[in-house]
Every structure is written in C-alpha cells, then in structure tokens.
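Trainee: The sequence isn't on hand, but the structure is:
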C-alpha cells in the first residue's frame, strides 16, 4: 500500500496540571530526517519519540513540536528541614561570635534550598505527553495512508493514458512502417540511379529496422505493469517507482528519436507529459 510522505497531525490534552499540544509534520525527503522541539522539562521524551518514528516511518522529513502550558504559576514553599539546619548553624555562629549580626527573614529565604518552587507532577505530565505522541503518530500514519491512496489513484490514471498511447502506436504501426518506407524511397529517389539495387534494398531494410519501435512499445508495456505491481506492494516503494519513471522516460525518448511520422511524435510527446506528471507525484511517496 502506497503511503505519502506529506502529512500533518495534531493532538492536545488538558488536565488540572495544565495543557499539552503536540504536532507532527512530515514532508518528502530522500531519507528519514527527524527534528524535535520539546519544552525543557520534557526533553527526556525525545529518545523514545525518535525510536517510535524510526520503527514506523522509512522516509520523510518529520518535525515534532510539543507545547506545555502549566495550569497555574509555580507555588513557593519553605523547606523546613533545610531551614532547621540553617538555624542550627546560625546558633553555632552566635555562640562562637556573639557580636556577629544575624540575617533577617528575607536573607534566610534567599539561601539556596530554603525556598522551593512547587510545580505540576512531571511524571504525570510525561506520561500524558507520551500518550499524546502515540495518538498523533497514529493520526499521522492514517493521513499518510489516505494521501498515498490518492497519489496511487492519480498514478493509475496516468498509466491508463500511457497504455492508450502505446495501443495507439501499435495499431498504427503497420501503416506507420508503410509510410516510413514510402518516405525513405522518396528521399532516395534522386540517387536511385547511382546505387546498386541490392545495396538500395539493404539500406532501406536497415533504415526501417532503425525506425521500428516494437521493442520500445513492449518495454513501455512491461514497465507499466511493474509500476502497477509496485503500487500494491507493502513497505516503501517510492525509490523503485522513481527508477521506473526513469526507464519509462528512456523508452519514450527512444520512441521520439526513432519517429519519422507525426503520429509517433505526438504519442511520444504525450508519453513524456504523462511520465513527468507521475514522477512529480512519486516524489511524495514513501
């Protein structure tokens, strides 16, 4: 099944500790390229996010953005144990140096570890952020699958056009070869008297063989069948499809170069247009 590399997913969650919003964006890229924007308190989630993306995606540039908004400002509390230890130390100083000035309450609160900021439980927030990521990743994969199905339908419609052009040339081939021979005879009419009849016939046969496009039409048909097969394969197929577009384009170019009549030229041009349209869509396929 074809999957697109272009997709977007967003998931959010609100609780008494605040809110989380996670976005996943993916665009086409030759390899898997991962980028993360996570709030500092939740930075530890990145390795797990990275592993999950690598397990379920093969190609694409993916941006993961997580936003965390606490529901309220941090509350401050006094560390009683730390303050008691500081008080004991001050009593010891007073016994040794009775004349020493004692600090006031604000100075005591400013001492490291006495005043603590209490925020939301990070374990709870982390667990919610992980669940949110799993939800967004499932949605991203669904979006890539839906767009992949649309891309496959577009490619199949162009393949139908390729088949039609191949069939058109095949049906016209006897008449095309007849007209080619006639045109070649006309061109050689001026020098017929100077050439040996057997040599002339051999030259005509050789030129007709060079203009014969049967092999190119057969290979075009074979490549079209292989593209159809790849569209039903599991796993990433984008690179193989891109290679097949190169092969289709090669045959279309050869068909064009061999053409000596307008009908074949028109079909070759139409084939190139159809192949280029498919190639553009395939750039987004995983």
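Mentor: In hand now; what should we look at? Since this is a predicted model, take the numbers as computed values, not measurements. Numbers count the residues shown, from 1 in each chain.

Trainee: alpha carbons only for contacts and neighbour counts from here, please
Mentor: OK.

Trainee: ok, residue 151 to residue 60 distance?
Mentor: 16 Å (C-alpha to C-alpha, to the nearest Å).

Trainee: Also residue 172?
Mentor: Taking C-alpha to C-alpha, one finds residue 172 at 44 Å from residue 60.

Trainee: Residue 176 too?
Mentor: Distance from residue 176 to residue 60, by C-alpha to C-alpha: 46 Å.

Trainee: and if you look at residue 10?
Mentor: Noted for residue 10: a distance of 18 Å to residue 60, by C-alpha to C-alpha.

Trainee: Please say which of the two ends up with more neighbours.
Mentor: More crowded of residue 10 and residue 60, by other C-alpha atoms under 10 Å: residue 60, with 23 against 19.

Trainee: Could you verify my assumption that the more buried one touches residue 24?
Mentor: No - under the criterion of C-alpha atoms under 8 Å, residue 60 is not in contact with residue 24, lying 11.8 Å apart.

Trainee: Next up, the contacts around the nearest residue to residue 14 once chain neighbours are set aside.
Mentor: Once flanking residues are discounted, residue 14 sits nearest to residue 20: 6.4 Å by C-alpha to C-alpha, 6 or more residues apart in numbering. Applying C-alpha atoms under 8 Å, 6 or more residues apart in numbering, we find residue 20 in contact with 12-14, 66-69, 129.

Trainee: Need the max-distance pair from the residues you listed.
Mentor: 14 and 66 (13.5 Å; C-alpha to C-alpha).

Trainee: How far off centre is the longest helix along the chain?
Mentor: Once the chain is assigned using DSSP state H, the helix that runs over the most residues is helix 122-188. Distance, stretch centre to chain centre, for helix 122-188: 15 Å (C-alpha atoms, centre = their mean, to the nearest Å).

Trainee: another one to put next to it:
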C-alpha cells in the first residue's frame, strides 16, 4: 500500500524523577526534511532518533519534539562551566578580530550563549543521563509505529480516492475515443470539400503537394495517439499504486504526462463535444495531482 506524508503521533513516559512528552508530525514535501528538537545534553539521542526516522520514512517534512522535565526538587540541568568558558573565550576572540578589521558585531546576549550545544548538562551526570537516553531510545519505536500507522491509514484512503479518479479518467478516455470515431466521416467529408475548393482556385498548384498538405492536416487532427497514451498512463498509475511504497515522485511525473495528453486532445479536438470531454479530463487530472502531492 502507499503511504501518506501526513502523520501524527504523541506519547508520554517517565523514568525516576524525569517525565517526558513526545510529539511527531509530518506534512508533504518534495524530499525528506527531518527537524528534531530534543535535549542536546543526552549524548547520542538525536543521532539515534534521526537514524530511526531516516530508515522508516522516505519523504515528508518531519518534525519531532521531545519535552523533558524533572519533577523532584533537584534541577534537571546544570551549567557546564568548562564549555561555557570556552564559548566566552571564543566569543571574545571573535569580537577582537572583528574590531581589528573595522567590523562592528551585534552585542551578544546571555540567552544566545545558553542556547549553544553543550553549555547545559544533566545535573546528575552520566549516572542519570545514560539510563535516561537508553529509556528514550527504547520507547521511540512505539511512537514511530503509531506515526507510521497513521501515515498508512491516510495512504489507504488516498489510494481509494486515486483509483476512483483513475476509473473516471478511463471512462472519459473511452468517451473521447467514441466521439473521435464518430467525427471521422465528417472530417473526411470536410477535407474532400477543402481539397476540391483548393484545386479549383489553384490551377498551377501541384495536386500531389496539396493532397499531402491535407493529409498532414488530417493527421494533426487525429487524437487516437493521445487517447491510447491516456489509457497507458492509467495502467501505469494503477501498477504504481499496486506496487506501493514511496511512489509519490513517479506518480507526480505521470500526472504531468496525463495533463500533456489532455491538453493536446483539447487543442486537436475540432469538436465542441470532444473539447468538453477534454476539459473534464483536465479537471479530473488536476484533482488526482492534488492528491498525489500527499503520497510518499
């Protein structure tokens, strides 16, 4: 089955004095964009979570948030003075070098320094940080499973809609084929009349050349190829949906081909009825393309 790029999951957990809340959500995107907001003082946690997400999803704008709190009287975090001193020294050196070159930097704020990675660390040190990180890593697969379940459910709904819309395209293509067949005799009669008028008014013209030009016009007005390609595109789209997996990009490209054939059909129709069918085809194809934007 296909997967939707829309998903959401939330969970809560606790270990000792710590409590936490997960929130994982995603929307559609051209590629894979992972945005994680997790405590940076838990070594290796973000790397592990990012790896798990990268294996599970192929497309989408994914946002993961982990809010961690400590419920006892102790502080959950404390300043790492060594790191803070290093940051301050680096900042002072940067400002000195900028001043030597005539550059004026914006004043630094304490909040800017405190937001840097490594400035904060767990109050309990490794004795608390290591088991806490391990508990969070162990719990995340369940959060991810709930998230993927929603994306799968959304994908199932998308697939049903897309298959119904493809059925509609197939029906309209057959209707267009019938109209194109019905107009053949009228077009042949019109071409014969045009040929007779041209021959009467152009005594010096080459009859073979005139016949070739009229035949070329007839070929340009033939929509058989466009209708055949629409049918082939419908088959290809159904095959992709049956295959499942991350097929969103292929479906999106296929929608461009659908639209090209519908545009050409309208341009070559020379019939109000066939033009109406072509316009309805374009409308349905646009609807399919909107849905495809959410397919992983």
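Mentor: Structure's in. What do you need? For clarity, every value in this text was computed on a predicted model and none was experimentally measured.

Trainee: between residue 14 and residue 66 of structure 1, who's got more neighbours?
Mentor: Using other C-alpha under 10 Å as the criterion, residue 14 of structure 1 and residue 66 rank with residue 66 on top: 21 against 14.

Trainee: Name the helix or strand for the nearest residue to the more buried one once chain neighbours are set aside, please.
Mentor: Counting by C-alpha to C-alpha, 6+ apart, residue 22 is the residue found nearest to residue 66 of structure 1 once chain neighbours are left out, at 4.5 Å. Residue 22 of structure 1 is part of strand 18-27, with elements assigned from DSSP states H and E.

Trainee: what does residue 233 of structure 1 give?
Mentor: Here residue 233 of structure 1 is assigned to no helix or strand, by DSSP H and E.

Trainee: Looks like it contacts residue 226 (just checking).
Mentor: No - between residue 233 of structure 1 and residue 226 there is no contact under C-alpha under 8 Å: 10.6 Å.

Trainee: Between the two, point out the one with more neighbours.
Mentor: The neighbour count for residue 233 of structure 1 versus residue 226, taken as other C-alpha under 10 Å, is higher for residue 226 (14 against 11).

Trainee: Secondary structure element for the more buried one, which one?
Mentor: helix 214-230.

Trainee: and for that helix, what span of structure 2 is it aligned with?
Mentor: Helix 214-230 of structure 1 corresponds to residues 224-240 of structure 2 when matched by TM-score structural alignment.

Trainee: which residues touch the matching stretch?
Mentor: Residues contacting stretch 224-240 of structure 2 (C-alpha under 8 Å, 6+ apart): 163, 166, 169-170, 173-174, 176-177, 180, 247, 251, 254, 257-258, 261-262, 264-265.

Trainee: Turn the buried ones among those residues into a named ChimeraX selection, would you?
Mentor: In ChimeraX syntax, the buried subset of these is picked out as below (16 or more other C-alpha atoms under 10 Å):
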select :163,166,169,170,173,174,176,177,180,247,251,254,258,261,262,265
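
Trainee: picking that back up, ok, average deviation of the match of helix 214-230 of structure 1 from structure 1?
Mentor: With mean C-alpha distance after the TM-score superposition for structure 1, stretch 224-240 of structure 2 departs from structure 1 by a mean of 0.5 Å once superposed.

Trainee: try stretch 168-181 of structure 2
Mentor: Stretch 168-181 of structure 2 sits 1.2 Å off on average (mean C-alpha distance after the TM-score superposition for structure 1).

Trainee: counterpart of that stretch in structure 1, which residues?
Mentor: Taking TM-score structural alignment, stretch 168-181 of structure 2 hits residues 161-174 over in structure 1.

Trainee: Residue 73 of structure 2 should be in a strand, yeah?
Mentor: No - secondary structure of residue 73 of structure 2 (DSSP: H, G, I helix; E, B strand; the rest coil): coil, not part of a strand.

Trainee: That one: neighbour count?
Mentor: Counted with other C-alpha under 10 Å, residue 73 of structure 2 comes out at 7.

Trainee: circling back to that earlier point, how close does the strand holding residue 22 of structure 1 sit to structure 2?
Mentor: With mean C-alpha distance after the TM-score superposition for structure 1, strand 18-27 of structure 1 averages 1.3 Å from its match.

Trainee: same question, stretch 125-143 of structure 1
Mentor: Averaged out, stretch 125-143 of structure 1 is 1.5 Å away (mean C-alpha distance after the TM-score superposition for structure 1).

Trainee: ok, residues contacting that stretch?
Mentor: With C-alpha under 8 Å, 6+ apart, stretch 125-143 of structure 1 has contacts from 7-13, 17, 20, 22-25, 42, 45, 49, 53.

Trainee: Stretch 62-73 of structure 1 too?
Mentor: 16-27, 32-39, 119-120.

Trainee: just stretch 155-162 of structure 2 next, same as before
Mentor: 1-4, 241, 288, 291, 295.

Trainee: what do you get for stretch 193-212 of structure 2?
Mentor: Against stretch 193-212 of structure 2 from outside (C-alpha under 8 Å, 6+ apart): residue 214.

Trainee: Just the buried residues of that stretch, please?
Mentor: 195, 199, 211.

Trainee: From those residues, pick the one nearest residue 88 of structure 2.
Mentor: residue 211 (86.9 Å).

Trainee: For residue 36 of structure 2, see how far away the closest one is.
Mentor: 69 Å.

Trainee: same question, residue 54 of structure 2
Mentor: Counting by C-alpha to C-alpha, the gap from residue 54 of structure 2 to residue 36 of structure 2 is 12 Å.

Trainee: cool, residue 286 of structure 2 as well?
Mentor: 34 Å.

Trainee: Name the residues of stretch 23-36 of structure 2 that come out as buried.
Mentor: 23-29, 33-34, 36.

Trainee: Quick one: residues in contact with that stretch.
Mentor: Stretch 23-36 of structure 2 has contacts (C-alpha under 8 Å, 6+ apart) with 5-11, 46, 50, 53, 57-66, 143-144, 147, 293-296.
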